[in-house]
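Asks: Dropping the sequence and predicted coords here.
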Amino acid sequence: MSQAARPGETGGAAPGSEYVKVCALDDVPADGAIAVEVDDTPVAIVRSGADVFALNDICSHAEVSLSEGEVYDGTIECWLHGSCFDLRSGKPTNPPATQPVATYKVKVEDGDVYVSLSAGD
């Protein structure tokens, strides 16, 4: 399931806010991921234990959706060739991927997940 969110369209982000509401926390399976889109950027929203992460949803090796892979031990595994990416840094933890995927700021408020693509805090 892919959901699109853009600033000003969701009603969940204050005007001028860099965070965009992308989904309800309950939409993200425990130790799993879903695909969303923020300003035409594919983003994987991932739950690992009690933590929530946001990464670019496209594998840096094979250009397939990471959100379709398995989540375990603080990583998400690409379903096609088995590369794993650290949820905190986006760095690959095993081959064949050698390049990291982008990570994004994420926060959970009132049961909703918000993502910022902005590099600054």
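Replies: Everything's here; your move.
Asks: use CA for all of it now, contacts and neighbours both
Replies: Fine.
Asks: quick one: contacts for Ala35?
Replies: Met1, Ser2, Gln3, Pro42, Val43, Ala44, Ile45, Asp57, Ser65, Ser67 (C-alpha atoms under 8 Å, 6 or more residues apart in numbering).
Asks: Specify the local secondary structure of it.
Replies: Following DSSP: H, G, I helix; E, B strand; the rest coil, Ala35 is assigned to strand.
Asks: Distance check, it against Pro96.
Replies: To Pro96, Ala35 is 23 Å away according to C-alpha to C-alpha, to the nearest Å.
Asks: for Ser67, same thing?
Replies: 18 Å.
Asks: now Ile76
Replies: 14 Å.
Asks: Comparing these two, which residue is more hemmed in?
Replies: Counting neighbours by other C-alpha atoms under 10 Å for Ile76 and for Pro96 shows that Ile76 has the greater number, 30 against 14.
Asks: Use this one as the comparison:
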Amino acid sequence: MSLTFAAKLSDLVEDEPLAVTLGDEQIALYLLEGEVHATHNVCTHQYALLSDGYMEDGCIECPLHQAKFDIRTGAALCAPATQPVLVYRVQVEGDDIMVEL
């Protein structure tokens, strides 16, 4: 797998998801307690962008039906979502955020 530049670390704000598109992949980036995390940006329940959702306590809430996912693991934490969201490995190099697709 290869690392792809996704954004600048300086573009991220704690507890505010950032949507990026890498090739054909829609990714959501998160700054959580000083660490960068990346998930697929589309809810597994129904098409909605997680980056439009509410981030709190290490979770992202889907703006459409309030499904919640753990940002670190991708685990679906409540209905209506039952499938986890894909998580991506992240590497920070200086101010560059690199994501493994």
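Replies: That came through fine. Nothing here was measured: the structure is a model prediction, and the numbers come from that model.
Asks: Please state their TM-score.
Replies: Scored against TM-score structural alignment, normalised by the length of the second structure, the superposed chains reach a TM-score of 0.93; 101 aligned residues with a C-alpha RMSD of 1.2 Å.
Asks: Could you point out the longest strand of the second structure?
Replies: strand 25-32 (DSSP state E).
Asks: In the first structure, which residues correspond to it?
Replies: Using TM-score structural alignment, strand 25-32 of the second structure corresponds to residues 41-48 of the first structure.
Asks: What of stretch 41-52 of the second structure?
Replies: Going by TM-score structural alignment: stretch 41-52 of the second structure matches residues 57-68.
Asks: ditto for stretch 71-81 of the second structure
Replies: By TM-score structural alignment, stretch 71-81 of the second structure lines up with residues 87-97 in the first structure.
Asks: That stretch: end-to-end distance?
Replies: Start-to-end, stretch 87-97 of the first structure (C-alpha to C-alpha) is 15 Å.
Asks: Relative to Val43 of the first structure, how far out is Ile76 of the first structure?
Replies: From Ile76 of the first structure to Val43 of the first structure the distance is 13 Å (C-alpha to C-alpha).
Asks: To which residue of the first structure is Thr4 of the second structure aligned?
Replies: Using TM-score structural alignment, Thr4 of the second structure sits opposite Val20 in the first structure.
Asks: hang on, that match packs against Val108?
Replies: No: the pair Val20 of the first structure and Val108 fails to qualify as a contact (C-alpha atoms under 8 Å) at a distance of 11.0 Å.
Asks: more neighbours, those two?
Replies: Taking neighbours as other C-alpha under 10 Å, Val20 of the first structure and Val108 compare with Val20 leading, 25 against 15.
Asks: For stretch 74-83 of the second structure, buried residues please.
Replies: Residues Gly74, Ala75, Ala76, Leu77, Ala81, Gln83 are the ones in stretch 74-83 of the second structure that count as buried (16 or more other C-alpha atoms under 10 Å).
Asks: quick one: which of those residues is nearest to Glu100 of the second structure?
Replies: Gly74 (15.4 Å; C-alpha to C-alpha).
Asks: For the closest one, list the residues it contacts.
Replies: Thr39, Pro84, Val85, Leu86, Val87.
Asks: Considering those, which are maintained in the first structure?
Replies: Contacts conserved in the first structure for the contacts of Gly74 of the second structure, counting by both residues aligned by TM-score structural alignment, their matches' C-alpha atoms under 8 Å: Thr39, Pro84, Val85, Leu86, Val87.
Asks: Which ones among those lie within strands?
Replies: Thr39, Val87.
Asks: Format the kept ones among the contacts of Gly74 of the second structure as JSON lines; extra columns: neighbour count and distance to Val99 of the second structure.
Replies: Below are these laid out as JSON lines (neighbours: other C-alpha atoms under 10 Å; distance: C-alpha to C-alpha, whole Å):
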{"residue": "Thr39", "neighbour count": "28", "distance to Val99 of the second structure": "10"}
{"residue": "Pro84", "neighbour count": "19", "distance to Val99 of the second structure": "19"}
{"residue": "Val85", "neighbour count": "23", "distance to Val99 of the second structure": "16"}
{"residue": "Leu86", "neighbour count": "17", "distance to Val99 of the second structure": "13"}
{"residue": "Val87", "neighbour count": "21", "distance to Val99 of the second structure": "10"}
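Asks: Thank you kindly, that will do.
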